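> With the sequence up front, the predicted model follows.
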Amino acid sequence: MDIALHFFDEYVGDRLYAALDNPFAHHAPVAASKLSFDASSPSAALSSLSAYLGTLPSLSSLPRDHIVRQSLSLYGITYIGIFLLYFSVATFSYYYIFDHRMKHHPRYLPDQVRKEIMFSLDAFPVLDLLTLPWFVGDVRGHSMLYDSVAEGPFGQRGGALPWVYMAFSAALFLWFTDFAIYWVHRWLHIPFLYKRLHKPHHKWIIPTPFASHAFHPVDGYLQSVPYHLACYMFPIHKYLFIGLFSFVNFWSIFIHDSDMLCGHPLEHYVNGPAHHTLHHIYFTCNYGQYFCWADKFFSSFRIPAKGDDPLLAVLAAIEKKKADAAPAERATALESSTGGEGSEGGEGASDSGIEFGSEEEGSAKTEAAAVADAPAAGRPRREGLRARK
């Protein structure tokens, strides 16, 4: 975060803080020892307090490395960053990866996308405040982040060894955070914690990418702790850390696209969108973040199967809707056909019954085609899956 903080101060922060001033600075300063608070005279007490506050430094006088200025800046940077990342990546995933036919699923909520977005926006301010101490610690040098290869482990030896360590630290970061988040996530499913923290995220049975950050802020914070803790446990290059930290945020969004791609060899090793879709549907499986090994080892793994595809429920719901509507449509058609005179009306009724059958079939085909042709951009693989079924 020190990189982001540097550029913020260079192009925004210095000008911003220079424009701010201590609102009490116009009062004549007094020493704290001479403060007097007379309970019988509130106005005098307030005047005395204002005079003391006037002795405090204004924000414009705070140097770049002052902890108050750093904290305020980092909070703003983090909030803007997560806001931009969330809306850019989730919007892309929603329009180009998410299968919009899933919005016909019986458990897809009315106006769900708006609700997911509003829930996320409500969580961001508190979540950013909870994570702020980690970022302040990073920029003040309390973590094990290092700036250059020469400053890292084995950096003085030169050669390939420092680069080998960088690759090792990336693998260690993924292994450590995956294992830690597995247990944080699984503990959040303990009834006591689930009801109070994690249940809001499972409101989205059929999630869209906008559900990725739609959680209780404490839930989101607890699942983010392993990422922040990693750079306090072992040395890691700060640019590598930024890349990995960005990757896990992208990953968190993409695994919420409700995709059920099955039959890929990596599904035994990588905890992808299909695995996380099953977690949202069945709750007690696939707690991992990127990999499947922890779920397999601790007996919570459920491999994606074609029969688990929630799109099957979408198609079943449409068939049920057609079946429920058929009697009413048939009665309307018969009533309309008997509106003629004499035997011609009777013949009309008979003919209408035959005609209705073909109209119903045509209507059914039209509705099925509409669902099949619903936006599913970027999904030739999903259509291939349907063919294999």
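Happy to help now that I have it.
> From here on, just use CA atoms for contacts and neighbour counts.
OK.
> Show me where this protein has its strands.
145-146, 236-237 (DSSP state E).
> ok, the nearest residue to His228 once chain neighbours are set aside - how many residues close by?
Nearest-residue entry for His228: Trp134, 6.4 Å, with adjacent residues in sequence omitted and distances by CA to CA, 6 or more residues apart in numbering. For Trp134, the neighbour count with other CA atoms under 10 Å is 17.
> got another, please set it beside the one above:
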Amino acid sequence: WTQIYTGWQDFPLWYLPLSVLLYLFAHDTWFYWSHRWMHRPRLFRSMHAVHHASRPPTAWAAMSFHPYEALTGAFVIPLLVFVIPIHAAMLGLVLAVMTVMGVTNHMGWEMFPRRLVHSRLGGWLITASHHQRHHEEYRCNFGLYFRFWDRVCGTDKGLSSAV
């Protein structure tokens, strides 16, 4: 039923990193739009404010959310395994990246080297200093992994100087 496979020869080897990027981009797309939706005043007060109550945000804040918010985000990866083929090891990598990025983006200090954060590539990645700006201003920087949707939708407000 799922598109999870275990044979290394089931798809070309070049598809392994592509599948990871597809999952991360699809998850980031869902996260951006659902996260932005949860910042509507009524939904923010009833659900997402639980997450923003951690002031300043810490690594624990990454896992601090209302149960309804948890449900909103919890079905994306399980849905993707029925749609996009992925090797079991690459799915494990996606889940590890998801966890590590969620935690490190809330730590209050930058995990990535300054040269990367301020590079052309870093300009497309969500980092702790980028997500810190979201916790300072609330109406910007909604992405999880990439700044693509923030840039397309005009919600990218850059990096926080606090991190």
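Thanks, I have the structure now. Note that this is a predicted model, so its numbers are computed, not measured.
> What does the superposition give as a TM-score?
The TM-score (TM-score structural alignment, normalised by the length of structure 2) is 0.88; 158 aligned residues with a CA RMSD of 1.9 Å.
> Out of the strands of structure 1, which one sits most buried?
Per residue and on average, the most neighbours among the strands of structure 1 fall to strand 236-237, with a mean of 24 (mean count of other CA atoms under 10 Å).
> average offset between that one and structure 2?
By mean CA distance after the TM-score superposition for structure 1, the fitted strand 236-237 of structure 1 averages 0.6 Å away from its aligned residues in structure 2.
> What residues in structure 2 pair up with that strand?
Counting by TM-score structural alignment, strand 236-237 of structure 1 falls onto residues 86-87 of structure 2.
> Likewise for stretch 283-299 of structure 1?
Against structure 2, stretch 283-299 of structure 1 falls on residues 138-154 (TM-score structural alignment).
> Can you check the distance spanned by that stretch, start to finish?
14 Å (CA to CA, to the nearest Å).
> ok, residues contacting that stretch?
Residues from elsewhere that reach stretch 138-154 of structure 2, judged by CA atoms under 8 Å, 6 or more residues apart in numbering: 24-25, 28-29, 31-33, 35-36, 39, 101-102, 123-127, 130-131, 133-134, 155-158.
> Keep only those of those that are in helices.
Among those, the ones falling in helices (DSSP state H) are 24-25, 28-29, 31-33, 35-36, 101-102, 130-131, 133-134.
> Now which residue in structure 1 aligns to Thr127 of structure 2?
In structure 1, the residue paired with Thr127 of structure 2 according to TM-score structural alignment is Gly272.
> neighbours of that match, just the number please.
28.
> From Ile84 of structure 2, how far off is Ala162 of structure 2?
For Ala162 of structure 2, the distance to Ile84 of structure 2 - CA to CA - is 39 Å.
> Looking at these two, which one has more neighbours?
More neighbours surround Ile84 than the other of Ala162 of structure 2 and Ile84, with 13 against 10 (other CA under 10 Å).
> residues touching the spatially closest residue to the more buried one that is not a sequence neighbour, list them.
Distances taken as CA to CA, 6+ apart put Gln3 closest to Ile84 of structure 2, at 6.2 Å, once the chain neighbours are dropped. Taking CA under 8 Å, 6+ apart, we find Gln3 of structure 2 in contact with 81-86.
> In TSV, list those residues along with distance to Ala61 of structure 2.
What follows is the contacts of Gln3 of structure 2, written out as TSV (distance: CA to CA, whole Å):
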residue	distance to Ala61 of structure 2
Val81	27
Phe82	30
Val83	30
Ile84	30
Pro85	32
Ile86	29
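> Of those residues, which are still contacts in structure 1?
Mapping the contacts of Gln3 of structure 2 onto structure 1 (both residues aligned by TM-score structural alignment, their matches' CA atoms under 8 Å) leaves 81-86 still in contact.
> Which residues are in contact with the match of Thr127 of structure 2?
Applying CA under 8 Å, 6+ apart to Gly272 of structure 1 gives the contacts 255, 290.
> what does Thr2 of structure 2 give?
Applying CA under 8 Å, 6+ apart to Thr2 of structure 2 gives the contacts 81-83, 85.
> Of these, just the buried ones, ChimeraX syntax please.
Buried residues among those (16 or more other CA atoms under 10 Å), as a ChimeraX selection:
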select :81,85
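> re the thing from before, of the ones in helices among the contacts of stretch 138-154 of structure 2, keep whichever come out buried.
24-25, 28-29, 31-32, 35-36, 101-102, 130-131, 133-134.
> would you list those in TSV and tack on distance to Phe148 of structure 2?
Shown next, in TSV, are these (distance: CA to CA, whole Å):
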residue	distance to Phe148 of structure 2
Leu24	12
Phe25	9
Asp28	9
Thr29	9
Phe31	12
Tyr32	10
His35	14
Arg36	14
Met101	16
Gly102	17
His130	13
His131	14
Arg133	16
His134	15
